[in-house]
Structure formats: structure tokens, C-alpha cells
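[1] Show me how the following folds:
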Amino acid sequence: MEIAMRAPLDPPFEEISPPLRAFLGRTLPPSMSPAVLGDNVEEGRILPVSWTRLHTESNLGSHSPEIIVIVDAPQLVLHPARFVRAMLTIRETWPSALIHAPGVSGADTMALLTFLGVDLHDTARCRVSAVSGSVIDSFGPRKCQSDESLEELLSISVQAMLAEARTIRAALARGGMRALVESRASSSPRAMEMLRFRDEALAVSHPSSGPLVVRSGRRFEVAGGEVLHSPTVRDWHMFIDTCWKPPAQQTRAMVLLPCSATKPYTRSPSHAAFRRRLHHPSIHEMMVTSPFGLVPRELEMLWPAAHYEVPVSGRWSYDEREMLCERLALLIERVQPEVIIDHALPDGLIEQVKRRTKHDIHLLECTELSGTDDLVSKGTTVIRTLRSDSSPTAETNLELLEKVGLCVIDGLNLKRSSGRELALEQLRSVARRLHGSDAWLDHCSLSGRPPQWRVCFQGHEVAEWLPNRGRFAFRANGIPFLGQTNVFPLVELTGDHPLRGDVFARMILDTPNNLREGQDVIIVSDGKVVGMGRVVSPGWECGRTPGVQVKVTRRVPSTSL
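    Predicted coordinates for the structure are as follows:
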């Protein structure tokens, strides 16, 4: 095998390097795995691999290639589950290497292959298609049209690939790769199989994956029903199902509100109207939306809840209803609120929840609510304030919401709590999402003005909550204190690389393998805390790829807490 370069790609980028060569060795069809090949690949800049070789050659992981070639890619793509497993294994074993899957790329498959990890694409499939009198565009192979000559077929397919490459680069830049892949895969059953197998594989190997904090302009684009199974959505579902709990002042009563086109929801006119009618901070506000199911008010500023766009039609598909029913059933069983005001659920869904859960749910129409005594019952009382086939912001529905809200406040004798005490509990919920624990907020207090609260420990400011960015900004003087809480993961540097700028791969001595993009970490050198930063790459890649691994946000000054 020989790969020739057409541009100076090696440092110092002044002249074109000689071609790269590698010995392919024996290759057997994937169906014959795990047959022993009887030879081993040699160390070099190119590493040829196959499904059989991945399962039989135990020392492959010791190689450090720059380019990996999946030599049996045309046969492997006929088995979507195997191809996905091979891609995930290769990408996580050699995260800094470029991956080439020869003979499978085209304008219709480039987006999915790039999404799975393929970096280098060729025109072999386009050439074969042109010989047979076909063209490959973004919708797949097609017969040539009457105004297309046979000599132009290859050029048409290649131009379609170049156009698709530009579309992919734009989607990667704006964070919309998932939506592009779903739109392309919808025309190919095999491509959709690969996407589903990828989601299932990541749900097992990386149940908590995806970024925690993103740049302000990034969007989570919702393209179709497959998004319900994406790692980002599954991660949110798992957190709400297992880790989320309401602030201590809001455990007894909850109101379910619809989502809005404006994100975060608080800034929308509809939610301003809802909040004017509720009157009391002791009723927890929970938004009902697809694909995330439930979004607590205190987490609406976080990724992805503040960054997604979904068509608002008021109609729920079967899969969406099932997803929402499961989220509600798990939440009611775990949190067990005394009263839930339903101002958002589609017709008949709360009855589904009641049938699915063992927790005692008492359904009460707002017209049946004659006084506070109706709220006294075992389990959870659900009161619906949304009339069928009407808007949640209709005046009659808002009046019902206000009436029921006042009745719940009186019936449960809810007390108003300090605004700062409630805000601290809400920030604890944020910390559990972003940092996995709220222990660093123990013995802390709040100062400043809402919503940009300052977090103080023993009178010293250690962090500031930035709602517009969905994260905390930590102060340099508080980093040693934060390091003592054992909440933040440690990134250990080698002793011969002092912390002067950002953290690069060659500077890292040790790091956890479960880090997530945007996660806050403590930077340690020679056993001392020297700074704090945010992770740029996921844990399986951190320290093993070129470039910045941790963006340093603060360095420890000479005097600190």
C-alpha cells in the first residue's frame, strides 16, 4: 500500500514528503473471524487493520501509527454492527491517528462516516459507480440523466462529494453534525442501522458522555425521532432519573409547564405569564419538552436545555409520549411530591403514568377542587389546569392555574423561604449536574445580586455563577479550597513543564479517563495545586492527541485561601 501526499503536510511544511508505504498482509472476509492470519503487521506510519486482525493480533495496541487503513471496509459496512464496533475500537485505541476506510465514501455516506470517525475519504466508489453508468449524490446512487454524458459521471459524483465536505465542515463548526447525519441516513436503512448501533454502543461504554459546558453560540439541533436515542439526550435522561432532586424548599409541590421557543424559558413571554400567576417560590417549576422530557427550572441555563431547537406543534409522537411517561413515572416514584399541578401534559398521559408506577397517584380535575381538604391524601395528587384543545396561555387556563396554585399554597401551608437560601439550593442542583457533587458548596453562602450570584467561603469569594454561560467562574484565591473538597478531577502535570499557558498533551502525566468536554478540573504539579481549567477533549482522548487538552482559566496566586 502506498499513500502519496499532494501538499507539504509534515513539519516544517516546506516540501512534499515521500510517499508512505505499508505491507498489507493477509486479509480475510469478516465472516471468517476469528481465523488466524499467520502474519503480523509491521511498525510504521501506516497501520493496515481488518476485522479479523483486530480480533487476533494482540499487539496491535502497541503501534503508534499516523494513518490507519481499514482494508476490509467494503465488506465490513455490509455488517453495520461490526463496522460501528470496529470504528469505536480504532478511534479510542489510536485517538490521534487519521482513519481511512477505502472504497465506501460517497456524497451520501460522507456525513455518517465522518460522524463515526473516518477522516480520509477517497473516490473509489464514485469510479465504480461511473463505470456502471450511475452517479452518487447526497441521496445515494442514481442513474444518469439525459443531459449527463457518461464522461461527466465521475466528475459529477466527485463535485457532489466536495459540496458535501463543505456542508460537513459547516455542520461541525456550528455543532449540528447529528442533525445532518440523521437527514442523510434517513434515506438508507443500513446507514440508520449504523447510527442506532453507535448510540447503543455508546450508551453501554460511555453512559455519561458529551459536553457539560459549550460555547454560547453552539446549538443542539433536533432533526427527527432518532435524536431520542442520542448520547446527549440519554445522558440528560439518566441524570434526571437518578441524580436530580428538587431544592429542599420545593419538595412538596410541583407544577408542570410547557416549553417555549425562547431559550432559556424564563425569557419567554409565556413563562413570564405563568410565573405571575403562581405567586409562590415554594412550588417547583418543571418544564415538559421533547426530546429531554423534563427540564427543572434551576437547570434551564445549562447545556443542552438552553441550546436546543425543536418544532413546536403541540403534538407528541408515540415514542415521545413513551419517553415522557417513563421520565414522569421515575420522577414521581423517587421524589414523591404531595401535589403536582399539570399545566402541560398531553391528554391521557398522566393516566399512562398512573398505570405504570406503583406509587399512589390521585387524579383530580380542577373543577372537583372545592377546598384544601381535597389535597389531603396518601401518595401524590395530580391536578390538571389545562383544558383539552386549548393553549396553556389562554386566559381561562391561566386563571385555573392561579386558582389551583393558591389552593395548593393554603392546603399544604407552604412557607416562603429566604431568596438566598433557595438560590443556594438551586445552585447545588447545578453543581450536581456540572461537577457530579455539590459538596464544595457546603459551608458556603451567597452574596451579590441575582441572578449572577457570588459564592463565598468564610467571607472570601470562591466562585461566581454565570447564568448566560451556564457555568461557574472560579476565583484564583479559592482554588486550593476547591482542591481540598475532592469534588473536581485532578490533571497531574509532569515536573518539567511548569504551568505558563494552557495544558498540552505532552505536559500531562496522569488524568482520569472519564473526563468530559467543558468539565472543570484541578491542575496539579509536583503534588501542589497550581491552577484550574476546563477540559477541551473527552477523557479517552485527553493526553493522547496533539493540541490543547485543558484550557487554563485560573492559576494559583502566591497568596490564597
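[2] can we go C-alpha only for contacts and neighbour counts from here?
    Fine.
[3] Leaving out chain neighbours, which residue sits closest to Arg471?
    Residue nearest to Arg471 in three dimensions, not counting chain neighbours: Trp465, with 6.3 Å by C-alpha to C-alpha, 6 or more residues apart in numbering.
[4] What of Leu324?
    Leu324's closest residue in space is Gly293 (C-alpha to C-alpha, 6+ apart), at 5.1 Å.
[5] how near is that neighbour to Pro102?
    According to C-alpha to C-alpha, to the nearest Å, Gly293 stands 41 Å off from Pro102.
[6] Neighbour count for those two, which is higher?
    Ranked by neighbour count (other C-alpha atoms under 10 Å), Gly293 and Pro102 place Gly293 first, with 23 against 19.
[7] which residues of the stretch 301-450 of the chain fall in helices?
    Under the criterion DSSP state H, counting those that start in this stretch, the stretch 301-450 of the chain contains helices at 318-335, 349-356, 395-411, 419-435.
[8] quick one: terminal-to-terminal distance for stretch 304-320?
    Rule used - C-alpha to C-alpha; the end-to-end distance of stretch 304-320 is 18 Å.
[9] follow-up on the earlier one: out of the helices of the stretch 301-450 of the chain, which is closest to Leu153?
    Each of the helices of the stretch 301-450 of the chain has some distance to Leu153 by C-alpha to C-alpha; the shortest is helix 318-335, at 41.6 Å.
[10] One more, so I can put them side by side:
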Amino acid sequence: MLVKRFGLAKVTENTISTPALWRVDDDIKFEDGYFIFPGGKIEKKIFFPPEIGEMEIKLNNDIYLIPNIPTMLKDTKSLVRHTFELRDKLGYDKLFYAPGTPPHLFPIMVYLGYDIFDNSQEKLGNYSLVGKVEESSSEFSEFMIRQVKIALQEGKLRELVESIADNKSKEILRLLDMKYYNKVEMFWPIWNRSLDAVTLDSLHRPDIKRWIFRLKERYEKPKWAKHLLLIPCSAKKPYSESKSHRLMREYIKSTMHEIILTSPLGLVPRELERFYPAQNYDIPVIGHWYEEEKKLITELLQWYLEKFQYESIVAYLPENMKFLESLLKEYDATMIWGRDLESLKNITRDIGYHVSWKKVLLENFRILAKFQFGCCDELFNNATIKGRFPRINIWRDNDRIFSYNQEKGMLTLAATSAECLAKNKKYTVYIDDFYPEGDVFAIGVIDATPEIREGDEVAIVHDGEIRGWGTAKMCSYDMIYQRRGKAVKVRGKIKI
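    Presented below is the predicted three-dimensional model:
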């Protein structure tokens, strides 16, 4: 049963829990030409070497042995392409056993979607030309598989993979980032507790690229936003709770639309600062920008300034961000380099533009709805906000349409907003003819719209009728193809 995914990597629990390490002579045995492995003592006669053209060996309905992994590792592009060909053919729910994988490559191979490994590489060290020598341990294999399990449990497999100083591991990772983003991203959760962007490879993480793509596809600036203020990020997240940003706000004397410039996200509108990964990421800070980071920020800011117009632009940025100076000049921005808060106060006071905080907050939630769902922002027309942080609800005509989850920076659904999603055929799970008494499991799902990721808010529908709403515990692919496991944690349902 599927428990958790991070991209192609998955945690499963059943007869065999994965990721798994099978030990030669203990878990794996060869007797009378038969291959005996864990999981119900199923036997399969395997011929070595595999027949020409044999791409996979079915061990049972769930597990496939993928032969010749050590040989395929010599050609990274072929290995990755071959893996996706098998996945597209057999399904992304099957367990892949990769015998002979070197232990230091366990993390990247799990990231690539392999589930079961063995210690045969270490066992080979027990033999010489004169036969078996003194027994060696499998401690390294066991250590590496243990590290992978811990990383998956903590949501840090990507960080572990990036930390492996190995050319082959980096080749596979970069191929996945560059050429297979869509296949990896569809299994990547919409939220994670933390994101440590510790290397330049982090710039190409699926959740980072998804943030940038979503900005370009869904984001629109607030209707009240007439004057733009560009400011730096802070170590503390969300930015608004940092000492530097709280101090800065004391000197901002007009209603300014604040955009935070940062790596690895490029830019973060203030109204989205709690949406993953904006309040969850951390980076090493040394006061130096690498060229890749400069390029990311410059290109994204240029896109933003070309798309959205303002009456005035003010840039309050540190000296080490002067690489943006020529771009800002093109848009007649007023630039303040360093920490001249008095200049910030004087310039924003002269702008003299003020909008009520209640109006700003409601519009900011509308922008969040558009960013999160790509639709249903029209529900905010004539809406009102009730409550105080962190317990905020949005109402319209005595009907609660959304609540706000401050921890995740996301809106949560109510009946009206769930109906809106279903009408737009977005973030909707289609179930068999039943009214959920508890959570919805994969066996009861007929279909699901393709944009759903684990952690998304979803509507639950049967034959055009809303049956409930809640939080996706699987992506849409798994909801459709898995037969076991929780698909939606139901938070609200229609009573019959």
C-alpha cells in the first residue's frame, strides 16, 4: 500500500515495505535454478544473463526485477530513458528491484523510482580468484538504505540526493530536472514542512520550478496595487515576522505592493509569502550571489515588470543586488541601495497613496485563491473577512466560502468553494455513488482532475453532485490507479 511519495520515490507498506534492502544469502537465495526472495516466498526461475531484449522480469504482481543495472549505469541517459519507458509500460505503482546497485547510489536510484536493492556489490568483495575469503559486512548498504528511509520520513530525500558528491548521481539528478520535470512534479506534494536549498541544483527542484511556472500562469497583481516596492528577503520566514521586515514597515508611509527578491524562488509577492515553499525554504547566506541566482532573479523580475504596470517603482535593496541596476533604470525605478530607511520613509511618504487594510487583505486572499486554484477568485466579490490571524474565514451572504490555514499558507474549502471547483473542473475527485462517512479511499475513486497533488484542497463529486471536500492524500494519478490507500482526507461532507 502506498504511504507517501516524493516525486518518483515512494514509501510503501505491505508484505514488503519499501525502500527495502535484500541481503544475499539471507533474504535472497538461489536453489535449483530458482530465485527465492522475500514476500511470501514466491519462486521465479530466472536465466542469467537475461534473454536478449528482456527489459524486466516479473517476480509477482507488484514487483519487477530490472536486470543489468550496473551495466546501464555506464550510460546515464539510456538508464533514465529506459526507466521511464518501463514505468509508462508497467505503471508508477509497481515496485522495481535494482540488483547490483552500488550502495552510494541508493538515494538517487530511489529518487529515480527504484524501490528494492541488495548488498550484492559488497558481497562481491568476499571473493577472490581462489574462492571465498573472510566475511565482510554489509554495513554500508544498510547505512545508506537507512539514510534514505530517514530522509523520506523527514521529507528531505532531495536534500540527501543533492549532498551525494558523485558524478553519476549528479548526472541522473540533472537529467531528471532538465528533461523529466513533468513526470517528477506530478508526484511531488504541494506542501512540505521544510526545503533546504543547499546547492545550486536546488534552483531546479520540482517544487521550485512549480512555483515559478505557477507565478507565470496564475498570478495577477492585486487591484489596489499601484506602487511597487522591491525589497530583499530575510532569514526568518515568513518574511513579515522577521526583525528586518518589521523595522522596514515602520518606514513605509504609503500602501505599497511589496515584492521580495530572493533565491531560489526568484520573487515572492507579499500576499503569497506563506504559500509553500515561500515560508518553508532556507538557504546558506554569505552575502554573495552566484551567477545562476543573478540570472534567475533578473529574468523573473524582468518578466514581472513587463507584465504588470505600476505608477511608480521603488527598489530598497542591499548593495550586493546592484546587478539589477540596469534593469531597474529601464523602468524608471527609484533606487535605494543599502539600509537608508530615512530615504525609504521620505520617498514613500511623497507617494501619498493609502488603501484600507481590510480592502488590502480581502484582495490579497482573492489573489491567493487564483494562485492556489487557478479559478474561483470571483467568489470574493462582495465577500467579507471574519476572525483574526491565525483563524480567518471568508464569508459572502452569510455563507462561509473559505477558511485560511496559516501553517500552510493555503485556503481551505467549504461547500460553496467546492462547488465552484467542480463547476470549473479543477481540483475535483470523482467518486462512485456513495456519501462519504469518513475519508475517501482510492478504491472508491473513478477519476480525478490532473492538476491534483498530495496536499491540495479538493472537491468530491459524484455525477455532478457535491458529496464532500477535503485534502488530497495522493496525486490524481495515484487516486486513479491505486487500489488501496487513502485518497482524500474528508473535512466536510453533504449530509443526506
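[11] returning to what we had before: adding distance to Met286 of structure 1, write the helices of the stretch 301-450 of structure 1 out as JSON lines.
    Converted to JSON lines, the helices of the stretch 301-450 of structure 1 look like this (distance: least, C-alpha to C-alpha, whole Å):
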{"stretch": "helix 318-335", "distance to Met286 of structure 1": "11"}
{"stretch": "helix 349-356", "distance to Met286 of structure 1": "15"}
{"stretch": "helix 395-411", "distance to Met286 of structure 1": "14"}
{"stretch": "helix 419-435", "distance to Met286 of structure 1": "13"}
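[12] Pipe those into JSON lines and attach distance to Thr553 of structure 1 and mean neighbour count per row.
    Listed next are the helices of the stretch 301-450 of structure 1 as JSON lines, based on distance: least, C-alpha to C-alpha, whole Å; neighbours: other C-alpha atoms under 10 Å:
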{"stretch": "helix 318-335", "distance to Thr553 of structure 1": "36", "mean neighbour count": "18"}
{"stretch": "helix 349-356", "distance to Thr553 of structure 1": "45", "mean neighbour count": "16"}
{"stretch": "helix 395-411", "distance to Thr553 of structure 1": "44", "mean neighbour count": "18"}
{"stretch": "helix 419-435", "distance to Thr553 of structure 1": "16", "mean neighbour count": "19"}
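[13] out of those, which comes closest to Ala179 of structure 1?
    Across these, closest to Ala179 of structure 1 is helix 318-335 (C-alpha to C-alpha), at 17.6 Å.
[14] Check how far that closest one sits from its aligned residues in structure 2, on average.
    Helix 318-335 of structure 1, aligned to structure 2 and superposed, deviates on average by 0.8 Å (mean C-alpha distance after the TM-score superposition for structure 1).
[15] Just give me the match in structure 2 for the residue nearest to Leu324 of structure 1.
    Structural alignment places Gly293 of structure 1 opposite Gly266 in structure 2 (criterion: TM-score structural alignment).
[16] So its match sits against Ile297, correct?
    Yes. Contact criterion C-alpha atoms under 8 Å: Gly266 of structure 2 and Ile297 qualify, at 4.5 Å.
[17] For the counterpart of Pro189 of structure 2 in structure 1, which residues are in contact?
    Correspondence of Pro189 of structure 2 to structure 1, assessed by TM-score structural alignment: Pro211. Residues near Pro211 of structure 1 by C-alpha atoms under 8 Å, 6 or more residues apart in numbering: Trp303, Arg516, Glu517, Gly518, Gln519.
[18] what about the residue nearest to Arg218 of structure 2 when sequence neighbours are not counted, distance to Lys168 of structure 2?
    Nearest residue to Arg218 of structure 2 in three dimensions, chain neighbours excluded: Phe371, at 5.3 Å (C-alpha to C-alpha, 6+ apart). Distance from Phe371 of structure 2 to Lys168 of structure 2, counting by C-alpha to C-alpha: 37 Å.
[19] Could you do Pro269 of structure 2 as well?
    Pro269 of structure 2 is 37 Å from Lys168 of structure 2, by C-alpha to C-alpha.
[20] ok, back up a step: can you tell me what the residue nearest to Arg471 of structure 1 aligns to in structure 2?
    Residue pairing (TM-score structural alignment): Trp465 of structure 1 is matched to Tyr404 of structure 2.
[21] now Leu406 of structure 1
    Matched across to structure 2, Leu406 of structure 1 falls on Arg349, judged by TM-score structural alignment.
[22] same check, this time on Ala191 of structure 1
    In structure 2, the residue matched to Ala191 of structure 1 (TM-score structural alignment) is Ser169.
[23] Over to Leu112 of structure 1?
    By TM-score structural alignment, Leu112 of structure 1 lines up with Ile108.
[24] Show me how far the one helix or strand its match maps to is from its chain's centre.
    In this assignment (DSSP states H and E), Ile108 of structure 2 forms part of helix 106-112. How far helix 106-112 of structure 2 lies from its chain's middle: 17 Å, per C-alpha atoms, centre = their mean, to the nearest Å.
[25] Now do the buried residues in that helix.
    Residues of helix 106-112 of structure 2 classed as buried: Phe106, Pro107, Ile108, Met109, Val110, Tyr111, Leu112 (neighbour count, 16 or more other C-alpha atoms under 10 Å).
[26] No more questions from me, cheers.
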